[in-house]
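Colleague: predicted coordinates and the sequence they were generated for:
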Amino acid sequence: MAEPQRVYHGQSHVDALLDDFRAQRDAFYMPDAVELAIWFHDAVYVPGARDNEERSAALLRKSLDPARALFLTAWTSLEGPARSNMQREWVSLS
């Protein structure tokens, strides 16, 4: 169950992302990496904080080997238009 301030970014949000992802899993270049990114993308949430995505990425880095974490972290730090096909895939899910 999500905390009250996480109305949108609770488990139902993650479940919806996972459902969408699994329906098109074969279309992704690195589906396992995308699934991990979904699980971690909103792992840290402090209302009003501007670094929630960075903190979520840091948690991911602590949980994975450095090379995989670096790859996945790219998705959590997007600004402006997505710059690659993999980033566009991630943005389309979230």
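Modeller: Here it is on my side, so go on. Numbers count the residues shown, from 1 in each chain.
Colleague: can we go C-alpha only for contacts and neighbour counts from here?
Modeller: Noted.
Colleague: so what's the residue positioned nearest the centre of the chain up against?
Modeller: Centrality entry for the chain: nearest residue to the mean C-alpha point is His41, 2.9 Å, by Cα atoms, centre = their mean. Neighbour list for His41: 53, 56-57, 76 [criterion: Cα atoms under 8 Å, 6 or more residues apart in numbering].
Colleague: the same query, at a cut-off of 7 Å, please.
Modeller: Residues near His41 by Cα atoms under 7 Å, 6 or more residues apart in numbering: 53, 56, 76.
Colleague: number of nearby residues for the last one?
Modeller: It refers to Thr76. Neighbour count for Thr76, taken as other Cα atoms under 10 Å: 21.
Colleague: name the nearest residue to it, sequence neighbours excluded.
Modeller: Glu53 (5.6 Å; Cα to Cα, 6 or more residues apart in numbering).
Colleague: for Pro47, see how far away the residue nearest to the centre of the chain is.
Modeller: 15 Å (Cα to Cα, to the nearest Å).
Colleague: structure two is appended below for comparative analysis:
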Amino acid sequence: MASVTSLVDQFCDAARQAGATAGDDDLRAAGDYLLGRWSEPQRHYHTVAHLSAVLAVVDEHAGLAPHPERVRLAAWMHDAVYDPRALGDANERDSAEFAAGLLATLGVPDRVAAEVARLVGLTAGHATGDDDPDGELLCDADLAVLAGDDEQYAAYTAAVRREYAHVGDDDFRAGRAQVLKALLELPTIYRLPSLREEWEQRARANLEREMLGPSQPGRP
């Protein structure tokens, strides 16, 4: 995982590339503030480690997106608001609204801030349009964990379960099953062809195995 300083540097670079007019001190303060949110105590999976993992995928495959700086900012914002007790897509909606507001304070042009907020909203259902490579890269990066090896996938499901410790086992299994079913019913889990080829089969196998075994509700 990248260091805190490196992560903040990455945030500042993405914000500048997106047109932010704020000074360096304000950009760094915003990056530090975001890292504070990603470090909140209720988080066990949706942590700085998850943020770093998503950013790493975006960086590796940035050439697949026309506006990788917007995708990077959306990665920073997509779980900026995270309450495991929230219902439905409230976290994603609130994160999108938060993104638009924060980026506006940093001087990012309105149309770019609105586009970053739109990208954040896509992570609620991970379904994108037919011509949305920025959205596809963000969603594919967010779901990359599903294609992990056995140890990585087990760590992911255990961390999600800890985030929902307030939910009883029976209710959790029912809620988690709904999440798994929704993912498996996507036409493809991964939208970008190269990532689909690399990850789709493994991710579906992981999800199907979890459906059949002891489930561990939560969004990925």
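Modeller: Structure's in. What do you need? Since the model is a prediction, treat every value here as computed from it, not as a measurement.
Colleague: please state their TM-score.
Modeller: The TM-score (TM-score structural alignment, normalised by the length of the first structure) is 0.85; 94 aligned residues with a Cα RMSD of 1.8 Å.
Colleague: related to what we said a few turns ago, need the counterpart of the residue nearest to the centre of the first structure in the second structure.
Modeller: Using TM-score structural alignment, the equivalent of His41 of the first structure in the second structure is His78.
Colleague: and what of Thr73 of the first structure?
Modeller: Checking TM-score structural alignment: Thr73 of the first structure goes with Ala117.
Colleague: tell me how far that match lies from Val71 of the second structure.
Modeller: In terms of Cα to Cα, Ala117 of the second structure sits 10 Å off from Val71 of the second structure.
Colleague: more crowded one of those two?
Modeller: The neighbour count for Ala117 of the second structure versus Val71, taken as other Cα under 10 Å, is higher for Val71 (30 against 27).
Colleague: tell me which element Pro66 of the second structure falls in.
Modeller: Taking DSSP states H and E as the definition, one finds Pro66 of the second structure inside no helix or strand.
Colleague: in space, what's closest to it - neighbours in sequence excluded?
Modeller: Asp134 is the one closest to Pro66 of the second structure (Cα to Cα, 6+ apart), at 6.6 Å.
Colleague: Asp142 of the second structure too?
Modeller: Val54 (5.7 Å).
Colleague: average offset between the strand or helix carrying the one you found and the first structure?
Modeller: Using DSSP H and E, the element containing Val54 of the second structure is helix 48-60. Following the fit onto the first structure, the mean deviation recorded for helix 48-60 of the second structure is 0.6 Å by mean Cα distance after the TM-score superposition for the first structure.
Colleague: can you list contacts of whatever helix or strand comes next after that helix?
Modeller: Counting by DSSP H and E, the next helix or strand C-terminal to helix 48-60 of the second structure is helix 68-77. Contacts with helix 68-77 of the second structure, where a contact means Cα under 7 Å, 6+ apart, come from 14-15, 17-18, 51, 54-55, 58, 62, 95, 99, 116, 119-120, 134, 138.
Colleague: if we can go back for a sec, counting neighbours, what do you get for the aligned partner of the residue nearest to Asp142 of the second structure in the first structure?
Modeller: With TM-score structural alignment as the matching criterion, the partner of Val54 of the second structure in the first structure is Leu17. The number of residues packed near Leu17 of the first structure is 19, by other Cα under 10 Å.
Colleague: pretty sure Leu17 of the first structure contacts Ser92?
Modeller: No: checked against Cα atoms under 7 Å, the pair Leu17 of the first structure and Ser92 is beyond contact range at 9.8 Å.
Colleague: before we move on, the earlier item: so the residue nearest to Thr76 of the first structure versus Leu36 of the first structure, what's the distance?
Modeller: For Glu53 of the first structure, the distance to Leu36 of the first structure - Cα to Cα - is 14 Å.
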